[in-house]
Every structure is written in C-alpha cells, then in structure tokens.
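*Asks:* Sequence first, then the predicted structure:
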Amino acid sequence: MQRKSIPGTLLMLLAILLLVTGTFARSWRAGDECPSTIKVSIPGGRYYRDDEPKKPLLDTMASVHAALTTCPNITSLDLRVSLQGCSNWPDRWSFPFSLPGGETYPALRQIRLEGYRFDDRPVDETGWPKGSYLPWYEKSLDWVFSGNAMRALRYHMLPREQREKNNIQLWLDAMDWSQVEEFAFLGHQQPDTVSALLNSTQGVMPGLRRVELGRGQPWSTLQFLLNVERHSLTHLTSIDSFNRKTPFALREVQGDSLQHIDLHTVETTLVESPAYTATELEHFKHMPNLTHLSLNIARNGTWLFEELSAISQIPSLRTAELWLDITSMCRKQKVDNGHYNVEDPNCKGRDQYLLPYINETSTLEVFKFLRAKKIGEELTNVTFWGGDWSRPWDGPVYSPPWIEGRKVKVLCTNGKEEHGSGEENCTVLTGVEYWDQKARWYEDVDEMWLNDSEQFY
C-alpha cells in the first residue's frame, strides 16, 4: 500500500511546485522592457493571481544592477536595502560591479539610497571561507566550486590600485556623476561606509542641488557639505544627525543659496530630542533665500518664546515645520536599561505627556506669536509635528518602545487660501487629544490585537 501512494505523493508535490512557480514573477534580466525610473526595496517580490500578467521584477541587487548596465534612459534610482522580517535577507548590500571595470551606468539625475554599503570591496568577497566549522578540504571545495578561487586569481592579476577599489570607487568609474541633481543617503550608522562615500565624492557632483542625509554620524552632514561646491545647494535635509555647529556651517558654505532646510530629529522614548538655542538659530536669518525651515523646538511646561522669536526674525522665511516631543520627563525616566517597570505607580495617564499639549489652542498661540514677531516676508503656514513619525518597523522581532505610534500633527495657516478672510486658524490633522488615547502601536493595527496589547502598558 505504501508503494502505491508514492506516485500520488510525487504528483501532489509537483502540483504544489507548479502552483508556487506560477505565483511568482521572475527577476528582471537583459532583454526585458527597460524602466525609465527605478524605485524598489530589496529584497522584493510580490504575489500574482493566475489571471495577472507577471512582469519581471527588480527584486534583487543583481537585477537592479543588470537594468542599470543595460538601460541607458534610466534617470532616477530610489533604492532601499534592508533585512525584512526575521529571515528575508537581500542578496547583497551593494551593486555587484565588475572589478576589472568596463561597465556603464546611465547618467542618473536623482539617487536615493537607504542601507547601501559603499565600502564593500569585490576582492574581499573572493577570500578563503571564514566563520565556518567545515574541515579545510570542504572549505577548499566550496572555494573552488563557488567560483571565488578563479575570481581571486583574476583579481590578483589586476593592478593593485584597481584591485583594492571599493564599491563607491567602482560606481564613480561606471557613471557620470556630474549630472546628479538630487542625492539622498539614509539609514547608516556604520562609519566605514560613510567614510567611503565622503572620501571619494569631493567635487564629483557639480550639478547637485538637493541633498538628504539621515540617521548617520553627527559629523557626516558637515563633512559632506565640504565635498559640495560652495553656495550651490537649494535644499538640505539632515535627519537624526544633530550637531550644534550645523547652523553656522550652513551659513558659511551654503547660506547664500539654500531655500529649504530640514534638520529635525525623530523623538525617542529615552532621551529628550536636541534643539538649537536662540543664539544658534540666529545664523539662519543671514540666509537671504531661506523660505522654509524644519527643526525641533523644546518646551518644558511652557513654550520657549525666545527660540520662537529667533525663527520669526528670518526675513525670507514663509513656511516652517516645528518638531515637538510629547513624552514627559517622568515617562522617559521610567525606562531603565530597556525595561519598562509596569508596577511603577507614578507617572500614569496624562502625566506621561509633556505640557503644553499640542492642540488647536496651543499651536494657534504660537502661530500668532510667530506672525506678530515676523519681519520681512509673511509667515503663511506652520506645521507642528509631535511624537513618533518614524516608519513602522519591518525588521526582525523587537520590543516596540512606548512612543511608537503616538503622534500628532497640526497645520496652522493664515486663512487666506482656505477662507480668504486672512484669519489665522489651526487644524489637528492627526492625533486629536492624543494624551487621552489608549496605547496604540500602529494606526492600522487590527482593533482586537490592540485590545490584547494594552495590558502591557
């Protein structure tokens, strides 16, 4: 009886295999339709219904690299590389450039990279297998049959300068960077990859006008600005890279051209978000073309009107975004070494939130103060951001912080565009009376799951 069941089992496995392979589209390869822009997250992939056309996907670093070396009309690249979930790894953290060279990328105008590693070196990928408990002869077989032994031999025959090039140096060889107008590099705390970028890009992007740097070393923004032509940038965003020298440095090297500056820091549960003093904010009033400013403003039971007054003294400023903490100091102190003391009877309910609360009344007071003190151009609108506006976590399992999902957004305008009356008004767009809301992790979480989760808060 058991022997008769084997063919049926094999047929079932074959049917499942055909079903799975029919559900997924293959990776993009040379000969497929060329995209004009690329915006992907690696690893990628998606499910298709049986009646859907299965377009080839740019779901690996290798497939994106193939498109860039094949399609001359691509103008922009928006790429995120990350570990998604617990086991969904990217095939690589950088593009697989040929170490001998000879590859060509189109002259991209927009580049946005998150999690990319510029310090990777092809020669390091061909070395003797490390971190393995296999015996030496099995390591030898793995080294040979993987092709790394032959690649190592070919690389050894290259000139030393070419052999030791890292990823950013190979990318510079493959592409004309003078056409880049917008460049963003996000999500890296590793000094080596930041240094690789900074050490190789001095003067290579003369057409650069917009820069976004995020979640890097505090010194990385200032270092990058030294690589750019003086007074050429119009837009600068530097997130979670607070440095008290930044306002002065911007005034000196890019102050004549900057129109849009964003220097905000995302709130965390443990520490107070850093904010510039009134003296440091004075540097912005010497930037003649600055029309928009986004940064953190502190408060300690009341608004710090000295700092707000410094913002209103920027003659050319027309719009602003103010980032505010919503977590009280007593709530921040309840977290010790990453553990929350649920039995602590103090600092519950509204005491966990910083005063004054961010609502229509409090923000309207600030907005009217800014407009009354404003010199030069009229301040037409101010957006107030409070709490956690970071992207929801999609990496490995982790313990979400208390602040996660708690947020508020208020827009204040002069009323001319909406009503034509010119009367200032403020509207809460997200997080109405957030200080009375129960614990939420994400706004789109299933309500039943929310109720089960509240016991942990």
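*Replies:* The structure has been received and is ready for your questions. These numbers come from a predicted model, not from an experiment.
*Asks:* Please make it C-alpha for all contacts and neighbour counts, starting now.
*Replies:* Fine.
*Asks:* Residue 175 - nearest residue in space that isn't next to it in sequence?
*Replies:* Counting by C-alpha to C-alpha, 6 or more residues apart in numbering, the nearest residue to residue 175 once its immediate chain neighbours are dropped is residue 105, at 5.0 Å.
*Asks:* Could you report the separation of the one you found from residue 81?
*Replies:* Applying C-alpha to C-alpha, to the nearest Å, the value for residue 105 to residue 81 is 19 Å.
*Asks:* ok, and here's another one to check against it:
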Amino acid sequence: MDAFRRFLLLLSTLALCRAGMGELEEALIPKRCPNFVKATIPGYHSSFSTDLLHQKLRDCPNVRALDLRLTLLGCTEGPERWTLPFRHGEKNIYPALTWLRLEGYRFHEVTYERSMAQNWFASTNLELWAEAMDWSMLETLDLVDSLSQHFVDVVWPHLGKLKHLSIRAWSNEDEPDAAEALIALPGEVGLESLSWQGPRKPGGLEKVLSRYGHSLKELDLGLGRPLDWAALTMQEVRTVQQLAPGLKKLSVVVERNGTWPLEMLAALAELESVEEMELGWQLETERVLEADRLMRPWVHRRENPYQQPELSKRAAEELFEVLERRRKETGQGATRLKRVVLASGNGLRAWDGPLDTPGSFEHERVRYECRRTLLEGEEVVCEARR
C-alpha cells in the first residue's frame, strides 16, 4: 500500500510540474524548435537555465525571435548567471535573429577560461555574442535596460537592417548621449518605429528626426516611470511637424499645471499625418515624486497628492473633442484621429522581484482609450483600460 501511495504521489507531482511549466520550458521540449522563444530565468515552476537556452539556440537554426529576461523573480534565487554561456572561439553558432528583446542581461561580464589564463584581456560576453551570431539580420531590437556605450561600440556597426528600436537612456556617466548614439547607426538604417525613454537634451530630438524622420511611422518618447518622464516641449512638437511628415502614431508625456495644456493639445492636433496618439500625464505632484526620489514616506498632511486637474472619463471625452475640433480646423489634408489614449500614472510593469519598495503611487494608473463611434450619431466613446 505504501508503495502504491508513493506511486500516486509521484504521478501527482509530475502532473503539477507539467502544469506549471513556463513559456521557456514549453519552447525547449526536446525535438521542438519554435520560431519564437520567450524565456524568463529563473521562472516560477521552472528548472531551466541559461545553459539549456544556449543549447536550444545552438540546435535550432529556425529560431528568429528571442525574448530573454534575466531577473530575481519573486522570492526565488537569481539565475546561475546573468549572461548566455558563450566560449572563446565560437563563431556563428546561433541562428541569425530578426527580433530580439533583452532585459537584465550583463553585457560587460567577462568569463576567464583556463586556456585563456595567460591573456589578461579576455573578451566581454557581448563581444563573444557578436562572434557567435550574425547580427546583420536584426530588424527589431528592444533593450529594456539602459543603453551602454559598450553595446553601441560592439553591436551598432552590424545593425544595417534595423527597422524598429526601443532604448532606455537615463544619462548616467557610463552611458552614451542617446541622440548621438541613435544617429550613429549605420547609414543604410531607416527606422520605422522608435521608442526612446529617458531625458532628452535640447536639440536631441531634432538630430534624431533629421536622420530618421522621413521613414518614421511610430514615435514613443517615454510613457514609462514618472520619475524618468521627459515632457514634450512646444519646440519638439514643431520639430516633429517639420521633420516627420509621415508619422502615424505618437506617444508623449505632456505637462499640466492646474489646467489642461490646451495650447499643447492644439499643436499636437496639427500633426496632420498622425492617426493615433497616446498622451501621458503625471499622476502625483512634484512633492510626492521628490519624497519618492529621497525614499521618504509621503505624509499627506491635508494636501492633495494628485496633480490637477485629475483625469476622468468626462475629462478624457472633452480632451478628445478638443483634439478633433482642432484637427478639423487644420484643413482638408489632415487625416482623422482614429484612436487617442489618455493616461495618468506609471505605465510600466509592476515590480515583481524581492524587497519591493514601491513609490507612493507606483501601482495607481488611469487610462482611457477614446475614439468616435459610428453608432448613435458618431458619439465620442472613452473606455477605461488597464
């Protein structure tokens, strides 16, 4: 009887493990070579590692897309390493990816091998990856962590076919100037979409749009963390209007100070080619943000912690009508606004690692998606979204 119970326990354990397999485990089942591999290491209920992912990428020449996140997830231990286990001398062992998203990857790490003991200047992991894969086929690149000068130096020259780029640049000392890095891509690159989060220096956007504005269809200027927001200026709106005539989608942060910025909204509506807009407003006041920067608790003390005016469904409908009315006034050549998203609060994924110390309003957000419906006399409809 005891043996039978142990057998049933083993079966139930196997069933639970199978049911809890993550995306990476599903992708790495033997004899399965998907075109797209998504991996979070370590993941819940997952024993897979960078070694197994590395082997799968070596064995599957048809893989074209990789979404890799290395992290401290929940209360689990960290990954066994924060890089893929490349070795010196491995050339073109990976398939030529066309889509790549990386988070938590430590490009600067150096692995010293016994055979390289006499060489004091071993290659970084990124330099080994540059040899192990043909980067010239990459069309989409999303770097969740800050862009480094090392990445620009090693990888940038190979990205001649890049069309879609997403970077974060917080202007730390070891990071390049974001605008200079963007225009340093190979001359044949014509970006169709660009997401640029982080502060922008004066004239930086003009440099970038002078290079890519003719080909750009989508531009995202940072609907990320409120602490890192860089609000759009009127000069930048004029720059977009002059240098990006074919832009279809624009995502920006807009300032407000006790009233809605109607002049800025009118200027945005005059971007005749834009069909979709995402406009973000800061949720909390500057005093709340300053307390978060200093990691001090915020005490309300009868003071409203929310910036005014607050975004509501009624306000979203009125703002959408302001944009539409101004768009009609610009002339017959202007396209119709198909969709406008109005948001307030943190737009990034909530922290899912250990020792969570969220800001005062990190998990609060308001988001409305507005459009004009053909039903009931073409009413403006603004629906709440997550």
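*Replies:* That came in fine, so what should we check first? Since this is a predicted model, take the numbers as computed values, not measurements.
*Asks:* To which residue of structure 2 is the residue nearest to residue 175 of structure 1 aligned?
*Replies:* Per TM-score structural alignment, the equivalent position to residue 105 of structure 1 in structure 2 is residue 94.
*Asks:* how near is that match to residue 385 of structure 2?
*Replies:* 39 Å.
*Asks:* between these two, which one's more packed in?
*Replies:* Using other C-alpha atoms under 10 Å as the criterion, residue 94 of structure 2 and residue 385 rank with residue 94 on top: 22 against 12.
*Asks:* close enough to count as contact, the more buried one and residue 57?
*Replies:* Yes. In this structure residue 94 of structure 2 lies within contact range of residue 57 using C-alpha atoms under 8 Å: 5.8 Å.
*Asks:* Run through the strands of the stretch 251-400 of structure 1 in chain order.
*Replies:* 260-262, 292-296, 319-324, 335-336, 339-340, 381-387 (DSSP state E, counting those that start in this stretch).
*Asks:* Tabulate those (TSV), appending mean neighbour count and distance to residue 196 of structure 1.
*Replies:* Shown next, in TSV, are the strands of the stretch 251-400 of structure 1 (neighbours: other C-alpha atoms under 10 Å; distance: least, C-alpha to C-alpha, whole Å):
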stretch	mean neighbour count	distance to residue 196 of structure 1
strand 260-262	21	25
strand 292-296	21	28
strand 319-324	22	32
strand 335-336	13	36
strand 339-340	14	36
strand 381-387	23	34
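*Asks:* Of all the ones you listed, which one is nearest residue 142 of structure 1?
*Replies:* Across the strands of the stretch 251-400 of structure 1, residue 142 of structure 1 has its closest neighbour in strand 339-340 (44.1 Å, C-alpha to C-alpha).
*Asks:* List the contacts of the residue nearest the centre of structure 1.
*Replies:* Geometric centre of structure 1, nearest residue: residue 186, 4.5 Å, by C-alpha atoms, centre = their mean. Counting by C-alpha atoms under 8 Å, 6 or more residues apart in numbering, residue 186 of structure 1 touches 113-115, 212-216.
*Asks:* For it, what is the corresponding residue in structure 2?
*Replies:* That one, residue 186 of structure 1, aligns with residue 144 by TM-score structural alignment.
*Asks:* Okay, and its match sits in which element?
*Replies:* Assigned by DSSP states H and E, residue 144 of structure 2 belongs to strand 140-146.
*Asks:* could you point out which element follows that strand?
*Replies:* Where DSSP H and E defines the elements, the next helix or strand beyond strand 140-146 of structure 2 is helix 149-155.
*Asks:* Tell me where the stretch 351-457 of structure 1 has helices.
*Replies:* Here the stretch 351-457 of structure 1 has its helices, by DSSP state H, counting those that start in this stretch, at 360-373, 447-453.
*Asks:* can I get those helices in CSV with distance to residue 300 of structure 1 and mean neighbour count?
*Replies:* Shown next, in CSV, are the helices of the stretch 351-457 of structure 1 (distance: least, C-alpha to C-alpha, whole Å; neighbours: other C-alpha atoms under 10 Å):
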stretch, distance to residue 300 of structure 1, mean neighbour count
helix 360-373, 14, 17
helix 447-453, 31, 12
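*Asks:* I'd like the ones you listed as TSV, with distance to residue 237 of structure 1 appended.
*Replies:* What follows is the helices of the stretch 351-457 of structure 1, written out as TSV (distance: least, C-alpha to C-alpha, whole Å):
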stretch	distance to residue 237 of structure 1
helix 360-373	23
helix 447-453	34
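*Asks:* Which of the ones you listed sits closest to residue 280 of structure 1?
*Replies:* Checking the helices of the stretch 351-457 of structure 1 against residue 280 of structure 1 by C-alpha to C-alpha gives helix 360-373 as the closest, at 17.7 Å.
*Asks:* out of the strands of the stretch 251-400 of structure 1, nearest to residue 413 of structure 1?
*Replies:* Proximity to residue 413 of structure 1 (C-alpha to C-alpha) singles out strand 381-387 among the strands of the stretch 251-400 of structure 1, at 4.2 Å.
*Asks:* what range in structure 2 matches the closest one?
*Replies:* Strand 381-387 of structure 1 covers residues 339-345 of structure 2 once aligned (TM-score structural alignment).
*Asks:* Quick one: average offset of that stretch versus structure 1, please.
*Replies:* Relative to the matching residues in structure 1, stretch 339-345 of structure 2 has an average distance of 0.9 Å after the fit, by mean C-alpha distance after the TM-score superposition for structure 1.
*Asks:* Sweet, I'm off.
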